[in-house]
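Enquirer: build the 3D model from these lines:
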Amino acid sequence: MGEASRRAILAAPLLMAAEASAQPAQTAFDFTLESLEGGALPLSAFRGKALMVVNTASFCGYTPQYSGLQRLHDRYEARGFAVLGVPSNDFNQESRDAARIKEFCETTYGITFPMATLTSVRGPAAHPLFAWLAGRAGGPPRWNFHKYLVGRDGRSVRAFPTSTEPDSPVLTRAVEAALEGRPLV
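Expert: Below is the predicted model:
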């Protein structure tokens, strides 16, 4: 075997990996955020679950929705559902300090659901997950506590505006539909 052939064979797995990583995301589970505690927060860990992705803020008039999000998470977690909080300062109502955000969420609202670190959710700096969600569900968040419900398949997405409370009948019906594999109505 010639040197050129040997190099081509050795390089083939690297090229295949590069091509695979260049493929556009097909599901929400193909994205990774950074955890509020530090380190990767791969959404693949939620594969097969229904997921509520919410851009959050600690100093907003809608911040009390944290309580309802925690209740929603607790109510449906055993059935394969999770809330994922994504703090964002895109609307200038969040701390820039991850430790402060974590302490606030845990001590003020008893948050136990997973939280990402401070993340941009709109505009040219938006995290690719939020760009993907916006493209599938009517646009980017217009304010804090915008909610994206992702079906178990990772492809179905429905958005709920900030004003939709976590315990509203329309939202809980959609969560139940997602858990049952029905369309996100």
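Enquirer: switch to C-alpha atoms for all contacts and neighbour counts from now on
Expert: Will do.
Enquirer: so which residues of this protein form strands?
Expert: 32-34, 40-42, 50-56, 81-87, 147-150, 157-160 (DSSP state E).
Enquirer: residue 139: which of those is closest?
Expert: Judged by Cα to Cα, the one of those that comes nearest to residue 139 is strand 157-160, at 8.6 Å.
Enquirer: helices or strands up against that closest one?
Expert: helix 128-136, strand 147-150 (3 or more Cα pairs under 8 Å, 6 or more residues apart in numbering; DSSP states H and E).
Enquirer: in CSV, list these along with mean neighbour count and distance to residue 80.
Expert: Compiled in CSV, those are given as follows (neighbours: other Cα atoms under 10 Å; distance: least, Cα to Cα, whole Å):
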stretch, mean neighbour count, distance to residue 80
helix 128-136, 19, 20
strand 147-150, 26, 12
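Enquirer: who are the contact partners of the most centrally placed residue in the chain?
Expert: Closest to where the C-alpha atoms of the chain average out (Cα atoms, centre = their mean) is residue 53, at 3.9 Å. Residue 53 sits next to 83, 84, 85, 86, 147, 148, 149, 150 when contact means Cα atoms under 8 Å, 6 or more residues apart in numbering.
Enquirer: one more, for comparison:
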Amino acid sequence: MSIYDFEATLENGETYSLDRYKGQPLIIVNTATKCGLAPQFEQLEELYKTYKNQGLVVLGFPSDQFKQELENGQEAAEACRLTYGVTFPMHQLCRVNGKEALPLFSYLKEETGGTLGSAIKWNFTKFLVNQQGEVVQRYAPQTNPLKMTADIDALLAAN
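Expert: The predicted structure is shown next:
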């Protein structure tokens, strides 16, 4: 099993297979527009703009699991665009923990269950996925996305 075995649904309702991103590094992040960490959208967008021509894609998954998100994915994505200038793909509202968790997040947690444990503790938990669809790193919510730069550079250099 790999990341490419999962589907996701964009904010506009379009469901697609993550295999559309084969050969590209990914940052997958659970987001919340009303969270104190929401300014991380700016750093995530900066990473996206810096590396998108080299194939990096940032995928934002709004979640109200921690009670800090708007009514639905479309409202969340619009707030991200207007407030933080987000241009990377945003998805429909999802759950990241529990029985109703989006299967993609269950997989991400399973693949990185080590030192950070399996449950996603807060918004802006970030997962770095390599060009082969393997989860290579999990970053804590408080980790500034720009601290991922060295790991992204290493992935791009290895390809």
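Enquirer: circling back to that earlier point, the strands of the first structure: which one's closest to residue 71 of the first structure?
Expert: Nearest to residue 71 of the first structure, of all these, is strand 81-87, at 9.9 Å by Cα to Cα.
Enquirer: what range in the second structure does that closest one sit on?
Expert: Against the second structure, the aligned range for strand 81-87 of the first structure is residues 56-62 (TM-score structural alignment).
Enquirer: could you pull out the buried residues of that stretch?
Expert: The neighbour-count check on stretch 56-62 of the second structure (16 or more other Cα atoms under 10 Å) flags 56, 57, 58, 59, 60, 61, 62 as buried.
Enquirer: excluding sequence neighbours, find me the nearest residue to the fourth one.
Expert: So that's residue 59 of the second structure. Closest residue to residue 59 of the second structure apart from its sequence neighbours, by Cα to Cα, 6 or more residues apart in numbering: residue 28 at 4.9 Å.
Enquirer: please apply the same query to the last one.
Expert: Nearest non-adjacent residue to residue 62 of the second structure, counting by Cα to Cα, 6+ apart: residue 31, 4.5 Å away.
Enquirer: in TSV, list the strands of the first structure along with distance to residue 123 of the first structure.
Expert: Formatted as TSV, these follow (distance: least, Cα to Cα, whole Å):
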stretch	distance to residue 123 of the first structure
strand 32-34	17
strand 40-42	22
strand 50-56	14
strand 81-87	16
strand 147-150	17
strand 157-160	17
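Enquirer: helices of the second structure, start to end?
Expert: Ranges of helices in the second structure, per DSSP state H, are 40-51, 73-84, 103-111, 149-158.
Enquirer: where in the first structure does the third one fall?
Expert: Across the first structure, the stretch matching helix 103-111 of the second structure (TM-score structural alignment) is residues 128-136.
Enquirer: contact partners of the matching stretch?
Expert: Applying Cα under 8 Å, 6+ apart, the contact partners of stretch 128-136 of the first structure are 28, 31, 32, 121, 122, 139, 140, 141, 148, 157, 158.
Enquirer: that one: average distance to aligned residues in the second structure?
Expert: Taken over the aligned residues, the distance from stretch 128-136 of the first structure to the second structure averages 0.6 Å (mean Cα distance after the TM-score superposition for the first structure).
Enquirer: just give the closest residue to the alignment partner in the first structure of residue 135 of the second structure, not the sequence neighbours.
Expert: Under the alignment by TM-score structural alignment, residue 135 of the second structure pairs with residue 156 in the first structure. Closest residue to residue 156 of the first structure apart from its sequence neighbours, by Cα to Cα, 6+ apart: residue 150 at 5.6 Å.
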